[in-house]
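>>> can't give you the sequence, but here's the structure:
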């Protein structure tokens, strides 16, 4: 029987490169000495009725930063965390009620630099058994899942743009139903999709 996580594991073994909120905005010059804050997000997959699904959150609408946006559970690395992986696991427990002991870490993608000054490490993980998500009161408006097939296909991602601080900023989007997945979340998922597609194409040519 085929392991539904096999494409994810194969993608992690393939070569990659760091990504950035600026990937679609090459005209923006970044200062070489800029200081970025370390963060980790949990890209958590769970098998449900034979289908692999990915957990995402919708941030509360009243938050000062990124209100209402779709995001992975995660946040900045605190001193007591064991690096980005520890931060991702801690935040996932706080934000969606996912027990760390119910998770196996598959690996990490290269870090992603955000426009808000974070260096985010996507931590890919497998949720062993189904659990009942508990959105963090005041922080998370909703916890939901999307099918693996949706985020595994690069064709489901495309660039859009909007005005930001007086200039046009381009970014990836990957909408799913009522959920507008965009920005850093979409860019990190696009990185994973590209690596899975590259590995698949290489396998056909081998």
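Happy to help now that I have it. Quick caveat, the model's predicted, so the values are computed rather than measured. Numbering: from 1, shown residues only.
>>> okay, CA-based contacts and neighbour counts for the rest of this
OK.
>>> And the helix ranked longest in the chain, what's buried?
Longest helix in the chain by number of residues (criterion: DSSP state H): helix 183-205. Neighbour-count burial for helix 183-205 flags 183-197, 199 (criterion: 16 or more other CA atoms under 10 Å).
>>> Wait, residue 174 touches residue 156, no?
Yes. If you go by CA atoms under 8 Å, residue 174 and residue 156 touch, sitting 5.7 Å apart.
>>> Looking at the two, which is more packed in?
residue 174 (24 against 16; other CA atoms under 10 Å).
>>> dropping in the other structure now:
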């Protein structure tokens, strides 16, 4: 029975997922840093009925995060009225997604990036016929990945973090390989959290966020 329910939810369409996300309780989350940023999580359903998310690969000539896979987004400008505006503005700049075509479904709690930004994920539904137009100044590629893949088997590594007192702290970094792209770090954590909420089932692996640092089990 459990297996049947999980399989059914794997095959749910964008409308069922959108309804589930819209029904989540609205909560006011405080930023986890004074430095604010937001990312858009653009969901759509392809012609085969598979719900996917658009992801970007940052340009190799950038000074930071070059070549990394991430969600479209960036720093919140002082003139931005809210996180949804920031996320939609950045998605338009990076891959040509028109803000008027974006239907916001929900927002997840802010997460702390490795550069100490408070990153708010803004989850949205976008048109199935959207054709990305990568901005070569910022993005090398735009690709779509199935949402359910973030609950399936994956790889992880353990990082050793040393503070000023040289104390060892270990945490798990999630990593997904998909068609030559590697989705890892904060982007992977955001997508795991969203996929669990959207599909109504837990991942097939143990989730550990950097805030739950601990020594890896042997």
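Happy to help now that I have it. Quick caveat, the model's predicted, so the values are computed rather than measured.
>>> Mind checking the TM-score on these two?
The TM-score (TM-score structural alignment, normalised by the length of structure 1) is 0.77; 182 aligned residues with a CA RMSD of 2.7 Å.
>>> for the buried residues of helix 183-205 of structure 1, which one is nearest residue 34 of structure 1?
Of all the buried residues of helix 183-205 of structure 1, residue 34 of structure 1 sits closest to residue 184, with 18.7 Å by CA to CA.
>>> corresponding residue for the closest one in structure 2?
With TM-score structural alignment as the criterion, residue 184 of structure 1 lines up with residue 186 in structure 2.
>>> Quick check: buried residues in the longest strand seen in structure 1?
Counting by DSSP state E, the longest strand found in structure 1 is strand 37-48. For strand 37-48 of structure 1, the neighbour count (16+ other CA under 10 Å) marks 38-47 as buried.
>>> which residue numbers in structure 2 go with it?
Residue span in structure 2 matched to strand 37-48 of structure 1, by TM-score structural alignment: 35-46.
>>> Touching the matching stretch from outside, list them.
Outside stretch 35-46 of structure 2, the residues that touch it by CA atoms under 8 Å, 6 or more residues apart in numbering are 13-14, 51-54, 71-76, 83-84, 86-88, 90-91, 116-128.
>>> swap in stretch 146-157 of structure 2?
With CA under 8 Å, 6+ apart, stretch 146-157 of structure 2 has contacts from 10, 50-53, 172-177, 188, 191-192, 195-196, 199, 202-205.
>>> I'd say residue 83 of structure 1 and residue 89 touch.
No. Contact between residue 83 of structure 1 and residue 89 fails when scored by CA under 8 Å: they sit 10.3 Å apart.
>>> picking that back up, what's the average distance of the longest strand of structure 1 to structure 2?
When structure 2 is superposed, strand 37-48 of structure 1 averages 1.0 Å from its matched positions, counting by mean CA distance after the TM-score superposition for structure 1.
>>> quick one, that strand and helix 183-205 angle?
Counting by axes from the mean of the first three to the mean of the last three CA atoms, to 10 degrees, strand 37-48 of structure 1 lies at 60 degrees to helix 183-205.
>>> Which residues does the following helix or strand past strand 37-48 of structure 1 contact?
Toward the C-terminus, strand 37-48 of structure 1 is succeeded by strand 51-59 as the next helix or strand (DSSP states H and E). Applying CA under 8 Å, 6+ apart, the external contacts of strand 51-59 of structure 1 come out as 4-5, 43-47, 66-73, 139-148.
>>> From the residues you listed, keep the buried residues only.
The buried subset of the contacts of strand 51-59 of structure 1 (16+ other CA under 10 Å) comprises 5, 43-47, 68-73, 139-143, 146-148.
>>> mind listing which of those residues are in helices?
Using DSSP H, the members of those that fall in helices are residue 148.
>>> what does residue 119 of structure 1 align to in structure 2?
Using TM-score structural alignment, the equivalent of residue 119 of structure 1 in structure 2 is residue 118.
>>> Now do the same contact list for its match.
31-38, 110-112.
>>> Same list (those residues) but as TSV, adding distance to residue 134 of structure 2.
TSV is the format used below for those (distance: CA to CA, whole Å):
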residue	distance to residue 134 of structure 2
31	30
32	30
33	30
34	30
35	26
36	24
37	21
38	19
110	26
111	26
112	26
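>>> just these now: which is nearest residue 25 of structure 2?
Using CA to CA, the contacts of residue 118 of structure 2 come closest to residue 25 of structure 2 at residue 110, 15.5 Å.
>>> was I right about the closest one contacting residue 120?
Yes. Between residue 110 of structure 2 and residue 120 there is a contact at 4.3 Å, judged by CA under 8 Å.
>>> higher neighbour count, the two?
For residue 110 of structure 2 versus residue 120, neighbours defined as other CA under 10 Å are more numerous around residue 120 (27 against 21).
>>> From the contacts of strand 51-59 of structure 1, which land in strands?
43-47, 70-71, 140-147.
>>> where does whichever helix or strand residue 122 of structure 1 is part of sit relative to the chain's centre, distance-wise?
Counting by DSSP H and E, the element that carries residue 122 of structure 1 is strand 118-127. In this view, strand 118-127 of structure 1 has its centroid 7 Å away from the chain centroid, taken as CA atoms, centre = their mean, to the nearest Å.
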